[in-house]
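[1] Got a predicted model here, sequence first, then my questions.
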Amino acid sequence: MEQIKVLIVDDEPLIRHALSTILATDPRIVTVNTKQNGQEAVKYCETNDVDVVLMDLQMPIMDGIEATKIIKSAEKSPAVLAITAFSSDDYLVPVLMAGASGYLVKDTEPAEIIAAVHAVHQGSAAISPSVSSDLISAVKNAYSKSRDIAGLIEDLGLTNREMQILDLLAKGFNNTEISRQLAISEATVKTHMAKIFMKLDVRDRVQALVAAARLGLVEIAREA
């Protein structure tokens, strides 16, 4: 059974221990190491095999946002899952734009943390329900819309099919679910997704979601 290799980064020893304990309850996840600041995390990821980084944001020496940006600049980089005590827009949008695949608050239930690790490892987004509404308002307020949506879509060159895929992405669908919903192959979904990344000038599906929401093209689904 292939395991998901996780690096935990937090300046508080108790948090590092608690997260390690939570992840240890899932046999498919192994904590390969823990680090206490972003600089240590960057150095570790440069020379070690990591699948997912659980990244705190407020840390000494180098914060989680800067560390995420550096880690994600590598050609083959792990997924980064931000986990912090803060749901402020000041942290939320910058870390997602830096390349994080998800954002959790530290009072998230253990089962949801484990599910989020699996989600980002598989290429999906993972956003705490408690901050989903903040994300919607933050990404919209981060960019002032000066053109109507139809004109923007035309300017970006997004096709109807690509807009359908973006809409399903915003609803939390993965590639398999999108292919079933649209009655097309997963390979076709991946081809459309690659074109979307190019047109929105982003690296992955989470960044595409953030960019599309920021531009007002989609609305990220709120948790009930």
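    Cool, the structure landed.

[2] From now on I want contacts and neighbour counts done on CA atoms only, so please keep to that.
    Fine.

[3] sec struct for residue 32, please.
    strand (DSSP: H, G, I helix; E, B strand; the rest coil).

[4] so who does it touch?
    5-7, 50 (CA atoms under 8 Å, 6 or more residues apart in numbering).

[5] With neighbour count and distance to residue 19 added, can I get those residues in a markdown table?
    Below are the contacts of residue 32 laid out as a markdown table (neighbours: other CA atoms under 10 Å; distance: CA to CA, whole Å):
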| residue | neighbour count | distance to residue 19 |
| --- | --- | --- |
| 5 | 19 | 14 |
| 6 | 25 | 10 |
| 7 | 27 | 10 |
| 50 | 19 | 16 |
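
[6] Provide the secondary structure category for residue 123.
    Put simply, residue 123 is coil when judged by three-state DSSP.

[7] what's the closest non-adjacent residue to it?
    Distances taken as CA to CA, 6 or more residues apart in numbering put residue 205 closest to residue 123, at 7.3 Å, once the chain neighbours are dropped.

[8] Hmm, residue 197 and that neighbour touching each other?
    Yes. Contact criterion CA atoms under 8 Å: residue 205 and residue 197 qualify, at 7.4 Å.

[9] For the two, indicate the residue with more neighbours.
    Taking neighbours as other CA atoms under 10 Å, residue 205 and residue 197 compare with residue 205 leading, 21 against 17.

[10] For that one, give its distance to residue 164.
    From residue 205 across to residue 164, the span is 14 Å (CA to CA, to the nearest Å).

[11] Strands along this protein, start to end?
    4-9, 29-35, 52-55, 79-84, 102-105, 126-127 (DSSP state E).

[12] ok, and here's another one to check against it:
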Amino acid sequence: MVVDDEQVLREGLRRILQSFDDIDVPVVCAGAEALEQARLHGPDVVLLDLRMPDRDGLTVLADLRSLPSPPAVAMLTNFDAEESLSAALRGGAAGFLLKDTAPEQLVHAVRALADGGSVIAPRLTRTVVDGFVRAQPEHRPPLAPGAARALTERERGVLVLLADGMSNAEIARHLAISPATAKEHVSAILAKLGVANRVQAAVAAYRAGLHDAA
């Protein structure tokens, strides 16, 4: 599902995505309609404009995340305002994409999100990480105490791949393990790090220096 107040952009994204047989875009809408349409169609992935005049993207994100089976939500933006991006991350966004993302990269991102992956446009990665780090209250550590040390060697390797934006299926292929095993590793990582989703886990990897050391 595509949620954006700009009709031209909405329809453009729909045309790109629906040109692939394995992707269906049942609806495109503005922010005020998003929750109702999500309940009606049950999308796996929602591409959501971060800033809309009719309804704030962060509010729509919260609505979507409150659904019994919430979709993976990627925020669409054409700017890199740190505060808004970090707020979306804390709100459970699974990805951050620029509105001018190339069609092939857009399709790859949607497939990764549908498979449980996370995506961050390279230009936005540092902004998202820095904003999330600065937003942490001083009295609360960004990770559970000793969390990074609690990871097994295999889990550390999976976390690095996760931080690169790989989906469970891609991690499984890279490590020659089953997708179910990859999913189990990711679930264990999220629990040990005390984070809510894969994007926050990716931030944790950068903070702990695991990604840079890979």
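    It's in. Nothing here was measured: the structure is a model prediction, and the numbers come from that model.

[13] Now the TM-score, please.
    Once superposed, the chains reach a TM-score of 0.81 (TM-score structural alignment, normalised by the length of structure 2), with 212 aligned residues with a CA RMSD of 3.2 Å.

[14] Count the residues that sit near the residue in structure 1 that residue 84 of structure 2 lines up against.
    By TM-score structural alignment, residue 84 of structure 2 lines up with residue 91 in structure 1. A count of neighbours around residue 91 of structure 1, defined by other CA under 10 Å, yields 17.

[15] do the same with residue 208 of structure 2
    Residues contacting residue 208 of structure 2 under the criterion other CA under 10 Å number 15.

[16] what sits against it?
    residue 148 are the contacts of residue 208 of structure 2 under CA under 8 Å, 6+ apart.

[17] before we move on, back to that, the residue nearest to residue 123 of structure 1 pairs with which position in structure 2?
    When structure 2 is aligned by TM-score structural alignment, the residue opposite residue 205 of structure 1 is residue 198.

[18] The residue nearest to the spatial centre of structure 2 and residue 166 of structure 2: what is the separation?
    The C-alpha lying nearest the average C-alpha coordinate of structure 2 belongs to residue 94 (CA atoms, centre = their mean; 1.6 Å). Relative to residue 166 of structure 2, residue 94 of structure 2 is positioned 12 Å away (CA to CA).

[19] what is in contact with these two at once?
    When contacts are counted by CA under 8 Å, 6+ apart, residue 94 of structure 2 and residue 166 are jointly contacted by 117-118.

[20] Which part of structure 2 matches stretch 51-60 of structure 1?
    Using TM-score structural alignment, stretch 51-60 of structure 1 lines up with residues 44-53 of structure 2.

[21] just how off-centre is that stretch within its chain?
    Put simply, stretch 44-53 of structure 2 sits 12 Å off its chain's centre (CA atoms, centre = their mean, to the nearest Å).

[22] show me where structure 1 has helices.
    In structure 1, the helices defined using DSSP state H lie at 13-23, 38-47, 64-72, 89-98, 110-121, 129-141, 149-156, 160-170, 175-182, 186-200, 205-214.

[23] how about those helices, which one is nearest residue 221 of structure 1?
    Of all the helices of structure 1, helix 160-170 sits nearest to residue 221 of structure 1, with 6.2 Å by CA to CA.

[24] And the closest one, what does it pack against?
    Here helix 160-170 of structure 1 touches helix 175-182, helix 186-200, helix 205-214, going by 3 or more CA pairs under 8 Å, 6 or more residues apart in numbering; DSSP states H and E.

[25] So which residues make contact with the last one?
    Translated: helix 205-214 of structure 1. With CA under 8 Å, 6+ apart, helix 205-214 of structure 1 has contacts from 96-97, 99-102, 123-125, 136, 139-143, 166, 169-170, 193, 196-197, 200, 202, 218-220.

[26] try it again with 7 Å
    Identification of contacts with helix 205-214 of structure 1 by CA atoms under 7 Å, 6 or more residues apart in numbering yields 97, 99, 101, 124-125, 139-140, 142-143, 169-170, 197, 200, 202, 218-220.

[27] what's the answer for the first one, then?
    For helix 175-182 of structure 1, the surrounding residues in contact (CA under 7 Å, 6+ apart) are 165, 168, 185-186, 189.
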